[in-house]
Each structure stands twice: as structure tokens, then as C-alpha cells.
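Need a 3D model of the following:
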Amino acid sequence: MDQDLKGWFTERSPMWPGQAFSLKVDKVLLDTRSKFQHIQIFQSSNYGKVLTLDGAIQFTERDEASYQEMITFLPLNSHPAPKKVLVVGGGDGGVARELAKHPLVEQVVQCEIDEKVVEACKEHVPSLGQGFSNPKLTLYTGDGAEFLQTTDQKFDVIITDASDPVVNEGEEGTKDGPAASLFNEDYYTRMKAKLAPGGILCCQGESIWLHADLIIRLVANCRRTFPVVDYAYTCTPTYPSGQIGFILCSTNPNTNFREPVTVWDESEVERLGLKYYNAAIHRAAFVLPTFMSTRLKNAK
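Okay, the predicted model is just below:
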């Protein structure tokens, strides 16, 4: 917990310099280290339970649906038959939870590098950790980039739910985080090799307000590899700048991410228990501010 503001957690990072974000802490539930990262879970006063990794907020119960539902259903509802899905990362269980809701998904394979995050969320945040009870799920522990190199399986959809590539070590400076390999440009090439015909991938795509250069570089690289590449975003108040994006790629040249193939009406959205995602939000997620749409148009 931050000592400058007693009783509050304050997030600072070299990936968003010159700004900080604080949440009032009611109770610390877990404060431990794995061999990869510093894991904290606390009960906040207004946002429910919160998971942080190396001092960066991964979710709060209050607004997690805006991220978990969008990173899951933007790609799934853009694919006509998303039967087999790979999740890289996602150690909190949120994506696995959402995948269990989709009627077309038959099999889920997940590769998470840090088993301590999985166990922490299962124990302390069952609202997300319940995702690991998905009967369609097979969970592997290990590096996602290495898993892609070694597996012979093919997937209709690959979702990369990664933490940020750089973390803060305080006075010692910065270091690559456990997800750094998932932001390397050749990672997208590895994912393409594991997609079934017509396959789609969706990756956590950082913030247009803070990481535009990184986003442009990744999108330009993807356009050299995939016939269809697009960028969408969602509003999540407790992420830096209140916004986070997704890079979507398809091997099918006829894919139009902006018009979902599967459209759920209001009754279906309610039946599935969705809090954020619907067909209108799907379409709106691709409407970007002028400064970013112009840069993405010219990214090559």
C-alpha cells in the first residue's frame, strides 16, 4: 500500500508517467510475491475487490465487466463458429467466465504463466475466479509465447489477456514484466500459425491516450501479416486514462469486425447476464477519436 496517502492504494507506472490513480482501501486480503510478480488483493471502499500485479490495477469488481466482456465477445461474435478458443494470460478467470456463457464455444484452452494469480483469484475473488470451474476449460501453467511454439492445436479464436509489458521496480527502475513477450511483434506471427482457417485473434491493446506509438507499431506489423486488422476500445474507469483497447486480426479477408456476425437481442443479453456488452456497444467500440483514427489509417 502507498505510504504517501495512508489507507489508500496508489498506482504509478513508467508506462503512464506524470499521473497516478488512488483507491481507498478497506482491507488488505492478500499481499504476496510469486516468482514472477508482486500480487495484491484488497477490498476497496467503492470498487469492490481489486487485484494488482506489480502495483498496476488488473481489475476492480465494479468495472471489470467492461473489459472482460469486450475482450471476449468482440472476437467471438465476429467469428461465425468460434468452437475452440485459446486464452493466453487471463489469470484472474474473467475471460474464462465469459467464454462459458457463449453458446457456440465447445472447448477452451488457457495458458497462464503465474499459477499463484489463479489460486489467489479463486480464493479471494470468486466473482472472477469462478471462471476456472468452466467445464469446457483446460488450464496449462506456463509462458504463452512458448506454448504457441510447442502446441499442435489449432484454434478458431485466440484471446491474449495480458498485463502491461513494463513494470516498475521503484528505486531500481523498470523491468520487463511476465507479459513482455506477448507484446513482441513476432508473437502475432506465432498466433497466426495456430489459427484454424478463418481464425481470429484479439489482444489487449493498451491506451490510445498513453501508448499510441506502441499501438501504431503493432497494428502496422499486424497488417503485414493479416488481411484484416482493426482496433477497438472500451471504457474502464480504473484503468489508466479510463480507456483500454484491443487489437483484432482475422485470417479471413471478408471479416468485418465492426458488424457482429452473432447479434444478441436484449432478452439474450439479459439471459447471459451481461453488464456491458451488446451489439450497439460492439459497433461503437470501433468509432475512434479523430487523432487516433487518422494515425491508424496511415499505419503501415
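
For the rest of this, base every contact and every neighbour count on C-alpha atoms.
Will do.

Would you mark the buried spots in stretch 208-224?
208, 210, 212, 215-216, 218-222 (16 or more other Cα atoms under 10 Å).

Switch those residues over to JSON lines; also include distance to residue 28 and secondary structure.
Formatted as JSON lines, those follow (distance: Cα to Cα, whole Å; DSSP: H, G, I helix; E, B strand; the rest coil):
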{"residue": "208", "distance to residue 28": "32", "secondary structure": "coil"}
{"residue": "210", "distance to residue 28": "29", "secondary structure": "coil"}
{"residue": "212", "distance to residue 28": "34", "secondary structure": "helix"}
{"residue": "215", "distance to residue 28": "34", "secondary structure": "helix"}
{"residue": "216", "distance to residue 28": "38", "secondary structure": "helix"}
{"residue": "218", "distance to residue 28": "37", "secondary structure": "helix"}
{"residue": "219", "distance to residue 28": "39", "secondary structure": "helix"}
{"residue": "220", "distance to residue 28": "42", "secondary structure": "helix"}
{"residue": "221", "distance to residue 28": "42", "secondary structure": "helix"}
{"residue": "222", "distance to residue 28": "41", "secondary structure": "helix"}
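
Now show me the structure for the sequence below, then we'll compare the two:
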Amino acid sequence: MECCDSVCLIKDGWFREINDMWPGHYFALKIDSVLSCEKSDYQDIMVLKTTNHGNALILDGVIQCTEKDEFAYQEMIAFLPLCSHPNPERVLIVGGGDGGVAREVDKHPLVKKIVQVEIDQKVIDASKKYLPNMAKGFDSPKLELKVCDGFEYMKCHKNEFDVIITDSSDPIGPASALFSESYFSLLKGALRSGGIICSQGGTAWDDIETVKKTLDHCRRHFKEVRYPIAGVPTYPTGQIGFFMGALDGNSDLTTPKFKFTDEDLEKYDLKYYNTQIHSASFVLPNFARKALYE
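Below is the predicted model of the structure:
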């Protein structure tokens, strides 16, 4: 097994997520073994078998998902934009190499076509081997998977998608460009009329200045912009936010256009998202609301 630099974050049977993006604290996972560790052309890729959280995907020393709580993030980043759009027939996923977002997007009954662009084939391969419940998203008959750069793909595909979901890692390494103003400009150009975007948005608890800066990038290209939040225990501070933008200034992103019934929630095995969670996710604590909206 090829070694990667992230192995140095393992000590005494614990993986420690130590990073300057969340100064002064770290999250740790007790592990049973290292299942895989390799370097791709873009990043360190490590998969751990943890004691209490199932298998965990680590990129450049940062937890991307664990089998125990991945559904919270995957469902929210998918269904917040999908259910806010009246007819999300064509969907683009940028990133999402573990397959979890594709798994959720496939469940929406109005979606007819999914295109996914992921830059790192080795993330896809590791996920298929060690994270099969997420990677089954790659088996969707609606999905067209392309291993390429999302920037370059959108430059060549204008006015094609109803919803674009960016499932990126944090703004370091290969994902840093996905938080730039030029990226939001590309997103806008790739959308059809009435289109909606949703991107991974970090946490307001650790670096609200970066969240506000990125939200301002989004505001320069979208008429309606929001920052909903969700609880994911193994992410920094236990919370993740999303940058949502709509081309239509009259869009109410807080009220879903499509509503899953209780029977749908069972049918599609939704463990986190529902209509009430959708609306509630846009209610921010006072410090975040003031910093981001006032």
C-alpha cells in the first residue's frame, strides 16, 4: 500500500483532523485500520475503518464523509436545490467523487438527466471499493460520469442545466478554485433560465469571514442568495453550510416547490431531509444572520 502524508495524523489508534482552517481544535476518530492510502495527481486519498463511524474517506487530511452520518450532507446538498426548483430535469454535479450526491439526485422523480464531473479518478475508485453505499450513485441509469475539470466542462456547456450542485472539499488544494467569484460566473453561464445552484459552504463557526466573502461572490451573479445549514457530527463544529443561488430574484428558496410525502421518505430512504427541515435550515443564529445578511 502506497503511503500518503495524511498517515502522520494517526497516533495511538486515533485519526486527528488537524488543520489551520479550524484553529485551536480538532476532531478525532478512533480507527481499527487503514484500508487505503495513496497519492493521486491532485491530493492525498485515505480510507479508514473506524471503530464507531464505519469507513471514512479522508482527502488531504480532512474528513469528507463517514458511513455513519454521510446521509445528512448528501441529502441536504441535493434536495435543498432540487426541491426549490419547479422542474429540475437536468442536473450537473461538480465533484462528488464518493457517489453520494448522485445517489440522492437519482431519487428525485422529476430528474431525467444527471451529468457528473469529477477530476480525480482515484477518489471514484476508492469509493467504489470501500464506500459502496455511496458509490452506488454511479450506477444510476440517469448518470453520465465524466472524469475531467469542472471549470473546463462548464466553459463548453452553456445554458444546459436546471440545477448545479458543487460537492467539493474545503477551499484548499484542488477545490480552492470552486470558492472563487469566477467559479460562480461559470455556474451562472451553465444554467438554464430559472436555474438554481447549491455548493458546499463550510461552517460559520470557524471562519465566518470566508463564508461571507464567498457568499458575496455568489451575490454578484445570482439574484436570490441564501446560506442554509445542516448538522453533520463529523464535520468541523458539527455543522455545514451551503451557498445557494437562484437566477430568478422572485425565487423563494426557503419553501420547497416539490414536497416529499411521508410515503416518499420511506420509499427513498431519506434519513435527514424533509419539508420541515428544508425551511428550518435557512433560520440562522443571530451572529451568523447579522454577519451574512445585514
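
related to what we said a few turns ago, relative to residue 34 of structure 1, which of the buried residues of stretch 208-224 of structure 1 is nearest.
residue 210 (28.2 Å; Cα to Cα).

now for the buried residues of stretch 208-224 of structure 1, which pair is the farthest apart?
210 and 222, at 20.1 Å, using Cα to Cα across the buried residues of stretch 208-224 of structure 1.

ok now do the aligned residue in structure 1 for residue 204 of structure 2, which residues does it touch?
Counting by TM-score structural alignment, residue 204 of structure 2 lines up with residue 208 in structure 1. By Cα atoms under 8 Å, 6 or more residues apart in numbering, the contact set of residue 208 of structure 1 is 215, 243-245, 292.

Mind doing that once more with 10 Å?
Counting by Cα atoms under 10 Å, 6 or more residues apart in numbering, residue 208 of structure 1 touches 214-216, 233, 241, 243-245, 288-289, 291-292.

Hmm, residue 73 of structure 1 is touching residue 260, no?
Yes. In terms of Cα atoms under 10 Å, residue 73 of structure 1 counts as a neighbour of residue 260; the distance is 9.3 Å.

Name the residues contacting each of those two.
79, 278-279, 282.

out of those residues, who's nearest residue 24 of structure 1?
residue 278 (31.3 Å).

Residue 72 is in contact with that closest one, correct?
No. The pair residue 278 of structure 1 and residue 72 does not pass the contact test of Cα under 10 Å, sitting 12.0 Å apart.

Please say which of the two ends up with more neighbours.
Relative neighbour count places residue 72 above the other of residue 278 of structure 1 and residue 72, with 26 against 22, counting by other Cα atoms under 10 Å.

where does the residue lying closest to the more buried one once chain neighbours are set aside land in three-state SS?
Excluding the flanking residues, the one nearest residue 72 of structure 1 by Cα to Cα, 6 or more residues apart in numbering is residue 95, at 6.2 Å. Judged by DSSP: H, G, I helix; E, B strand; the rest coil, the three-state class of residue 95 of structure 1 is helix.

which residues sit in contact with residue 95 of structure 1?
Counting by Cα under 10 Å, 6+ apart, residue 95 of structure 1 makes contact with 65, 67-73, 87-89, 110, 128-129, 131-132, 159-161.

can you check residue 145 of structure 2 too?
Contacts of residue 145 of structure 2 by Cα under 10 Å, 6+ apart are 93, 97, 102, 114-118, 138-139.

Which of those sits closest to residue 124 of structure 2?
Looking across those and measuring by Cα to Cα, the closest to residue 124 of structure 2 is residue 97, at 5.0 Å.

What is the aligned counterpart of residue 105 of structure 1 in structure 2?
In structure 2, residue 105 of structure 1 lands on residue 111 (TM-score structural alignment).

Surely its match and residue 102 touch.
No. Using Cα under 10 Å, residue 111 of structure 2 makes no contact with residue 102, being 11.2 Å away.

Neighbour count for the two, which is higher?
residue 102 (30 against 18).

show me where the stretch 151-300 of structure 1 has helices.
185-193, 212-223, 266-272, 279-284, 290-297 (DSSP state H, counting those that start in this stretch).

Run through the neighbouring helices and strands of the shortest one.
When you say that, I think you mean helix 279-284 of structure 1. helix 64-76, strand 228-235 (3 or more Cα pairs under 10 Å, 6 or more residues apart in numbering; DSSP states H and E).

what span of structure 2 lines up against that helix?
Under TM-score structural alignment, the match for helix 279-284 of structure 1 is residues 275-280.

can you list contacts of that stretch?
76, 79-81, 83-84, 228-230, 253-262, 272, 274.

same check, this time on stretch 9-24 of structure 1
Outside stretch 9-24 of structure 1, the residues that reach it (Cα under 10 Å, 6+ apart) are 1-8, 25, 42-47, 50, 52, 54-57, 164-170, 173-175, 206-207, 209-211, 238-241.

quick one: secondary structure of the aligned residue in structure 1 for residue 65 of structure 2?
Correspondence of residue 65 of structure 2 to structure 1, assessed by TM-score structural alignment: residue 59. Three-state call for residue 59 of structure 1 (three-state DSSP): strand.

Enumerate every residue touching residue 59 of structure 1.
Neighbours of residue 59 of structure 1 in contact, by Cα under 10 Å, 6+ apart: 41, 47-53, 65, 67-68, 92, 94, 128, 236, 238-239.

Quick check: the gap between it and residue 66 of structure 1.
In this view, residue 59 of structure 1 and residue 66 of structure 1 are 10 Å apart by Cα to Cα, to the nearest Å.

Test my guess that residue 257 of structure 1 contacts residue 246.
No. Between residue 257 of structure 1 and residue 246 there is no contact under Cα under 10 Å: 11.6 Å.

These two: which has the busier surroundings?
Of the pair residue 257 of structure 1 and residue 246, residue 246 is the one with more neighbours under other Cα under 10 Å, namely 28 against 24.

Tell me which residue of structure 2 matches up with the more buried one.
So, by TM-score structural alignment, residue 246 of structure 1 is matched to residue 242.

Same question for residue 126 of structure 1.
Per TM-score structural alignment, residue 126 of structure 1 is aligned with residue 132.
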